[in-house]
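Here's my sequence, what's the structure:
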Amino acid sequence: MSKLFALGFLGIVAFGAVSLFAAPEIAQAQAGLIPCGTGSPTAPGYVPCQLCHVFVLGNNIVKFLLVPSALNPIPIVLVIATFLFAWGGFVWVTAMGNPSRVQQGQQILLATVIGLLIVYGAWLFISLALDVFGVATFTGTGNWWEIDCSSPIVGGPPPPPPPPIPGCWALGAPCVMAPPGCCAPNVCDVGGTNTCIAPPPAGKQVFVTSTPFQGNLGGPIGADAICQGLADAAGIGGLRAWNAWVSKIGPPPDHAKDRIADHPYFRLDNTPVANGVADLQSGTILAPINQDEFRNTVIGGLGNPNSQVWTGTEDNGNVSGNECSGWMDSGGPPFGSRGTIGNATQIDSNWTDETSSPWCNSQYRLYCFEQ
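Purely as a prediction, here's the structure:
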């Protein structure tokens, strides 16, 4: 009986050795027992050999012996087992009542069954044990019988960064004609500098209009429409709504502080202006609102009409006594009305309440706040 097992073991070893030498031919039919180093090193998809591939080779040989595939639909182990079953049955049937021959045939059949149980039972036992202990879960190795030499070695050097994508640019580079998203994680400043700029901070934006207007704005709603139209024309409107910083007496009174959503506000160059409406009605803001919808800086100063802005609003955010008859009048002296103006170059109370003396036929800018 021991001779029988020895012969079977030697047969399997011999088959494995033959498989090594026959691997190039086998590779043509089934991706190869040898997982690397085949073909020209300059050919596309060439895989250089590593130590890991030694284990892949052993795993491939085991699969070739035990697992059905396109190359061997009936695994070699089952072919050998079939031969042993036939041999044992033949010895048993031809025993002619000879007890020793009957016993020999039975032992061959029993040894074959035990061998199959050991071979496939070991595989099943290992698989169940590793599943129970969750080895694949906490090691990330996946199926224990699959060896992936392409995975990075844990603890080894980090992989090199991916090469830059052609057609994408850094901060300050032109981007209008570039593919969408070329500035990521930055943004393309379309309609402004037309270059890649840093993304806007969390909050809303504010600008002063590039165009001055007389006091007949069509009421506060008309002033809002002016802001929206200028924002759309400059490419910063989109789905965003823009309201003007203007107040009217009413009735009912319409205060600028109530017309503006409570958000942090930034100029279009991302300079902080106010942390919220409370800052806008505190008498002091963080930076002058001196940038128009095209990101041009407004030049001027106190008393300079170029930087003066219609507001009708005191420094506390409430309506002042002069607001061009609800922003429906553009008359001059002696029968016209007057309106309060602020100054876009200032950060103290003058930003919204510089003077209330101008006649409404004068032309001044507007502050526009994103909502």
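
Please count neighbours and contacts with C-alpha atoms only from this point.
Fine.

Return the distance of I341 relative to R259.
Applying Cα to Cα, to the nearest Å, the value for I341 to R259 is 17 Å.

Which helix runs longest in the protein?
Taking DSSP state H as the criterion, the chain has its longest helix at helix 99-133.

Would you mind pulling up the elements that it packs against?
Secondary-structure packing of helix 99-133 (3 or more Cα pairs under 8 Å, 6 or more residues apart in numbering; DSSP states H and E): helix 76-93.

buried sites along the helix it packs on?
For helix 76-93, the neighbour count (16 or more other Cα atoms under 10 Å) marks I76, V77, A81, L84, F85, G88, G89, V91, W92 as buried.

tell me the contacts of the nearest residue to the third one once chain neighbours are set aside?
For A81, ignoring the flanking residues on the chain, the nearest one in space by Cα to Cα, 6 or more residues apart in numbering is T112 at 6.1 Å. Under the criterion of Cα atoms under 8 Å, 6 or more residues apart in numbering, the neighbours of T112 are A81, L84, F85.

F369 against F207, yeah?
Yes. Counting by Cα atoms under 8 Å, F369 sits close enough to F207 to count as a contact (6.8 Å).

and stretch 17-27, which residues are buried?
Under 16+ other Cα under 10 Å, the buried positions of stretch 17-27 are S19, A23, I26.

next structured bit after whichever strand or helix holds the second one?
Using DSSP states H and E, A23 sits in helix 2-30. Scanning forward in sequence from helix 2-30, with DSSP H and E defining helices and strands, the next element found is helix 52-66.

and that next one, what does it pack onto?
On a contact count with 3+ Cα pairs under 8 Å, 6+ apart, helix 52-66 meets helix 76-93.

now for the helix it packs on, which elements pack on it?
helix 52-66, helix 99-133.

Okay, angle between the longest one and helix 2-30 too, please.
With axes from the mean of the first three to the mean of the last three Cα atoms, to 10 degrees as the criterion, the two stretches helix 99-133 and helix 2-30 enclose an angle of 50 degrees.

run this one through as well so I can compare:
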Amino acid sequence: MKLNKNMTRTLLTGLVGLTLIGGLVAGCQLFDTNSSSLTAPTAETVRPENFIIGSADSDQWGGQYSKDNTYFMVNIPVTGAVKVEYTITGGATYALFVDTTTPTKWEIGLKTVDGVTDTLQSVCVTYTDGVPFASVPADATTSTQHQAAHYLRKLENGTENWWPIDAAFAFAGETKTVCVLIDGVVQGADVAGPFPKATAPVTPARDVRIFVTQSTYTGNLGGVSGANVKCQSDTNAAGLTGYTIKAIISDSSQNAKDVLPAAQQTLPVYRLDGTTQIATNWAALWNAVTTPLNNSITDTWAWIWTGTWDSGTVTPNTCANWTANSGNGEYGRPDRTDFWIREFDDSCSSNSLSLYCIAY
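All right, here's what the predicted structure looks like:
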């Protein structure tokens, strides 16, 4: 953790008075940019899946816990909460909690969750705007009750208030120096890693799939919204849990080529099975007349309401924006690699046409 001189002086002033009760070594070592003599953690088992709950700006604040010259590092988001769990050699599991509900106020503490009743040795400090308070209340420094409530001070509307929290250390028969530090901007590990590093959550890229509804309909679909509902409730959508499903259809308010969000348009497009590729990406669907698709959407002949030109834009034939059984509607053929989106038009009163649906 890289601290400037003023920040280091602040931490030294605020933490030098902390004394661990019941046999722990008094005082806290502070590790700054000169801590290159420390070794990377070997005994601890890190569980990186617990390192971040929240999102964005995960590098703005950093927390570090050091024990026996081994430590882990975690980056903390500006808002939200972080829970870090790790297991020491003796088998006890510890959890580090940091609450950063507002960027200028946070509490920090540790507790054991190993289920053993020990004498608790507490060290917990509240920071406001990076300035630590020196101690916890006298009646909160020791306890014989495992996971007993302890106290942290926080600044609320200019008034310092004590609040009970569950924050304690418990070491069975150990006398170790333990420090909790939180301040500054994490610019890199103080010693050679690897260290778990929190990042903003990223939604995994899904594949993109196109399927044909098993049900058939007249041109009165209840509008585009009704077509979307029909896709979402179709039997073929049953195995697509977690996907967003919409109809590939055009009307005066939307073009079919704009149904898929831009973030997914570079992904390959597959059949319902998720393995048979139809096109290398979304754009490749919309020049199929000149460059046929890799595979047809289905191997079975059918007619599909689309209201769409080969370019992906709306045609004049949309059954009154899919609200009427009069007039004509443009249709495509899922068994074709060229005229999949537009082959001809049919009477809107026909009830034998299906829908194209996209899942992403």
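
Got a TM-score for the two of them?
The TM-score (TM-score structural alignment, normalised by the length of structure 2) is 0.40; 161 aligned residues with a Cα RMSD of 3.2 Å.

I'd like the buried residues of stretch 17-27 of structure 1 written out as CSV, with distance to A278 of structure 1 added.
What follows is these, written out as CSV (distance: Cα to Cα, whole Å):
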residue, distance to A278 of structure 1
S19, 82
A23, 79
I26, 78
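
Please identify which of these is nearest to S127 of structure 1.
Closest approach between those and S127 of structure 1, by Cα to Cα: S19, at 25.8 Å.

ok, the closest one touching I61?
Yes. Here S19 of structure 1 lies in contact with I61, judged by Cα under 8 Å, at a distance of 7.5 Å.

Please spell out which residues along the helix or strand hosting K230 of structure 2 are buried.
Under the criterion of DSSP H and E, K230 of structure 2 resides in helix 223-233. Using 16+ other Cα under 10 Å as the test for burial, helix 223-233 of structure 2 gives G223, V224, G226, A227, N228, K230, C231, Q232.

Run through the residues that contact the residue nearest to P272 of structure 1 when sequence neighbours are not counted.
Of all residues beyond its chain neighbours, the one nearest P272 of structure 1 is F266 (4.4 Å), with distances taken as Cα to Cα, 6+ apart. F266 of structure 1 makes contact with G203, K204, Q205, V206, P272, V273, A274, according to Cα under 8 Å, 6+ apart.

most neighbours, which of these?
Scoring the contacts of F266 of structure 1 on neighbours with other Cα atoms under 10 Å, the highest-scoring entry is V206 at 27 neighbours.

before we move on, the earlier item: just put the helices and strands packed on helix 76-93 of structure 1 in CSV and tack on distance to G8 of structure 1.
Formatted as CSV, these follow (distance: least, Cα to Cα, whole Å):
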stretch, distance to G8 of structure 1
helix 52-66, 13
helix 99-133, 10
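
And those helices: which comes nearest G326 of structure 1?
Of those, nearest to G326 of structure 1 by Cα to Cα is helix 99-133, at 77.1 Å.

any idea of the angle the closest one forms with helix 52-66?
Orientation check (the same axes, to 10 degrees): helix 99-133 of structure 1 against helix 52-66 gives 130 degrees.

Give me the angle between helix 99-133 of structure 1 and helix 76-93.
Using the same axes, to 10 degrees: helix 99-133 of structure 1 against helix 76-93 is 150 degrees.

Could you list the buried residues of helix 99-133 of structure 1?
Buried-residue list, helix 99-133 of structure 1, by 16+ other Cα under 10 Å: R101, V102, Q104, G105, Q106, Q107, I108, L109, A111, T112, G115.

Double-check the fifth one against V93; I have them as touching.
No. With contact defined as Cα under 8 Å, Q106 of structure 1 and V93 do not form a contacting pair (10.3 Å).

how far away is the residue nearest to P272 of structure 1 from F369 of structure 1?
Separation of F266 of structure 1 from F369 of structure 1 (Cα to Cα): 9 Å.

do the same with V62 of structure 1
72 Å.

Looking at those two, which has the bigger crowd around it?
With neighbours defined as other Cα under 10 Å, V62 of structure 1 and F369 compare such that F369 has more, 24 against 13.

How about the contacts made by the more buried one?
With Cα under 8 Å, 6+ apart as the criterion, the residues that contact F369 of structure 1 are K204, Q205, V206, F207, W242, N243, A244, W245, I260, Y265.

tell me which residues in the helix or strand hosting it are buried?
Applying DSSP H and E as the criterion places F369 of structure 1 in strand 367-370. Buried residues in strand 367-370 of structure 1, counted by 16+ other Cα under 10 Å: Y367, C368, F369, E370.

What's the separation between Y71 of structure 2 and N228 of structure 2?
According to Cα to Cα, Y71 of structure 2 and N228 of structure 2 sit 52 Å apart.

related to what we said a few turns ago, which ones among the contacts of F369 of structure 1 are found in strands?
The strands, defined by DSSP state E, take in K204, Q205, V206, F207, W242, N243, A244, Y265 from the contacts of F369 of structure 1.

Using TSV, please lay out those together with distance to C324 of structure 1.
Output for those, formatted as TSV (distance: Cα to Cα, whole Å):
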residue	distance to C324 of structure 1
K204	28
Q205	27
V206	23
F207	22
W242	21
N243	18
A244	15
Y265	27
